[in-house]
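*Asks:* pasting the sequence and the predicted coordinates here, then a few questions.
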Amino acid sequence: MLGREPTLTRADVAGAAGVPLEVAEDLWHHLGFPHADDTELAFTEADVEALKKTQELIRLGVLSEDRQAALVRTWGRSYARLAEWQTSLLAEVARERGGDEVEDLVALTAQVLPLVESLQDYVWRRHLVSAARRMLTVADSTAVPLAVGFLDIVGYTARSKRLSDKELVDWVEEFEDTCSDVVVEHGGRVIKYLGDGVFFTFEDVEAAARTALELVILGEDKENPFPHVRAGISYGDVVLRLGDVFGPTVNIAARLTTVARPSSVIVDENAAAALEDVDDLRVEKMRRTSVKGYSRLQAFRLRPGKAD
């Protein structure tokens, strides 16, 4: 999997790269790599090259001290999750072949990794283009107005207890796939999946509202395996950083989701005002509610169709 036989200790790698050992260890720690003993031959020449390239990014000012740890942690978390999923997939395919599982896994790895590596580079570059387009209009860490949505599965804990591990994984993956399809189709972006929920953003409030309503309706369809859900949407300034979104607008959307009834969409005042003149949507004012961090939060119930 590493592409070559490990022949170097961590001290060998740091020395060959001309980097202090403590700097290299700090980098590996942020990436989430397992700890290697002083004498363990756990590294290859690729690790040397990686350290050299990291030093070059620092020299260029890309990995400055104030952003180095956060950026490297983001890399580590993202690739760790991806690697876990890919390894599980390869192991499952190897088991299905019915032969020697270890031999089949090794053979699959040799065949598949070059293809996956190339595809990952392709996908990464396509996402770079999308991210660059967004960043052309706003700098990272600058507040921008966005519609923020959270969608939760209703009764997740109870249902998960009745499912086997594989059934639970399949169920959650199908939920995430459907959410991703609907969000992207309406022009939004999935920020992250939360196990029993999804966190998404839209530049357009109406598109966010229609996305949430569509997913709620899917959950009400008894012929559709999509689970019952509830959603909260807020609109306002957020801060963008390293692919994530922060700020009170995010907090409000999350709080609204906790007070939403099953199969309902709740929006805040800003979102309600933006949706007031949409012909086929209506917002209904609710009683003010107290949630964590907000003692009298004004919420509105979103429904399809205008009142008579």
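*Replies:* Received the coordinates, thanks. All figures in this text were calculated on a predicted structure; none of them were measured in a lab.
*Asks:* switch to C-alpha atoms for all contacts and neighbour counts from now on
*Replies:* OK.
*Asks:* now the helices: where do they sit in this structure?
*Replies:* All helices of the chain, identified by DSSP state H, fall at 10-17, 21-31, 45-59, 65-96, 101-135, 156-162, 165-185, 205-220, 248-259, 269-275.
*Asks:* list the contacts of the first one.
*Replies:* Residues from elsewhere that reach helix 10-17, judged by Cα atoms under 8 Å, 6 or more residues apart in numbering: 20-21, 24, 36-38, 40-45, 47-49, 51-52.
*Asks:* what's the closest of the helices of the chain to Val148?
*Replies:* Closest to Val148 of those is helix 248-259 (Cα to Cα; 6.1 Å).
*Asks:* alongside the first one, take a look at this:
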Amino acid sequence: MVEEFLLGERPHLTRLEVNDLAGVPQEEGFELWRLLGFPQTSDDDEAFTDADVEALRQASDLARLGVLDDSSRAALVRTWGRSFARLAEWQTTLLADLATSAPDGAGEGEAAERLVTLAAEILPRIDSLQSYVWRRHLASAANRLFTSGDLGSGGPPAEVHQAVCFCDIVGFTSRSKELDDAELVAWLETFEDASTALIVEHGGRVIKNIGDEVLFVVDAPAAAARIALALVARGEDDDDEFPRVRAGVAYGEVVARLGDVFGPTVNIAARLTSVARPGTVLVDDGMHEALAGEASDEETGHDRETETPAYRWRRLHRTPVKGYSRLRPWSLREPR
């Protein structure tokens, strides 16, 4: 009942029939299905509808138009599949919770009927809202592209200069053992909601949340420093529900691909976070040079604090970490 409602009709086609009706080679159709993360079916399973035929035709058209070429198709389709799979899991759980909150004595069949009724009322609104959110993000990304002046002949550059920051919760493992499932989810949502609001407010972009950690990028190093310091300050406030955190920030060339970021700058930011003490912000030489200008070891010394109008700095000893044996971070603090 639920599947038929969500798909628009009862599944009645096999995967071989879908490929034939769409006019797409069998191997290409199977590969797209796999990349999207859908369950594999046998050749005899009637698991598909006319909507699957149309979707396969559209994917084939995008490939013919050069949007999904051989080099980008796998990565782009795989990203779609993962993103929507996570979103669908959350939305299904939400609908199921509403459906099973029926009065005592309601059977499983009644819960399924209630789920269909709720879906009929809620899903069109979710569908419309998702399209709106996507278009707003598309407009924002396009605006960044056109205002950067780096269109080039084939689109945006592979590398840009950005500040990359990781911020993670201190003592997450031990704390999570003390909480039940609902409390743990609420605690993480407090962290994600508050950190996202602060990041966006200062012009940053959240790349992803990874459990107890958030990764974000900012075009302006000064804005990245303000965000990191503000996150740490909230964590040190005993009256704030925001958890205690630590952060690492690096500035340099970043490779942007399919909404994610890669490269040595990202790796250094991650390493800095791993060695930062609770309630502190560590930055690399790139961030220090961007915010305070170059300073030699003779001028700063080891563990000697210096101050600029905007920040206090402390040059720390060399910190060997995986892949970067000569990493020498700076501790960043608010001015006195």
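*Replies:* Nice, I can see it. Note that the coordinates shown come from a computational prediction; the quantities given were computed from them, not determined experimentally.
*Asks:* out of the contacts of helix 10-17 of structure 1, which end up buried?
*Replies:* Neighbour-count burial (16 or more other Cα atoms under 10 Å) is assigned, among the contacts of helix 10-17 of structure 1, to 21, 24, 42-45, 47-48, 51-52.
*Asks:* re earlier: could I get the helices of structure 1 as TSV with distance to Ser295 of structure 1?
*Replies:* Listed next are those as TSV, based on distance: least, Cα to Cα, whole Å:
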stretch	distance to Ser295 of structure 1
helix 10-17	53
helix 21-31	38
helix 45-59	45
helix 65-96	33
helix 101-135	35
helix 156-162	27
helix 165-185	31
helix 205-220	25
helix 248-259	11
helix 269-275	15
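*Asks:* what's the spacing between the alignment partner in structure 1 of Thr49 of structure 2 and Ile233 of structure 1?
*Replies:* Aligned counterpart of Thr49 of structure 2 in structure 1: Thr44 (TM-score structural alignment). Thr44 of structure 1 sits at a distance of 48 Å from Ile233 of structure 1 (criterion: Cα to Cα, to the nearest Å).
*Asks:* give me every residue that touches the residue nearest the centre of structure 2.
*Replies:* Centrality entry for structure 2: nearest residue to the mean C-alpha point is Lys208, 2.3 Å, by Cα atoms, centre = their mean. Listed by Cα under 8 Å, 6+ apart, the contact partners of Lys208 of structure 2 are 214-216, 260.
*Asks:* which of the residues you listed has the most neighbours?
*Replies:* With neighbours taken as other Cα atoms under 10 Å, the top of the contacts of Lys208 of structure 2 is Phe216, carrying 25 neighbours.
*Asks:* neighbours around the closest residue to Asp52 of structure 2 other than its chain neighbours, how many?
*Replies:* Using Cα to Cα, 6 or more residues apart in numbering and skipping the chain neighbours, the partner closest in space to Asp52 of structure 2 is Val18 (6.9 Å). Residues contacting Val18 of structure 2 under the criterion other Cα under 10 Å number 24.
*Asks:* quick check: the equivalent of Thr289 of structure 1 over in structure 2 vs Ala223 of structure 2, distance?
*Replies:* For Thr289 of structure 1, the aligned position in structure 2 is Thr319, judged by TM-score structural alignment. As judged by Cα to Cα, Thr319 of structure 2 and Ala223 of structure 2 stand 26 Å apart.
*Asks:* who has more neighbours, those two?
*Replies:* More crowded of Thr319 of structure 2 and Ala223, by other Cα under 10 Å: Ala223, with 18 against 15.
*Asks:* list the contacts of the more buried one.
*Replies:* Applying Cα under 8 Å, 6+ apart, we find Ala223 of structure 2 in contact with 202-204.
*Asks:* again, 10 Å this time
*Replies:* Ala223 of structure 2 sits next to 163, 199, 201-204, 217, 229 when contact means Cα atoms under 10 Å, 6 or more residues apart in numbering.
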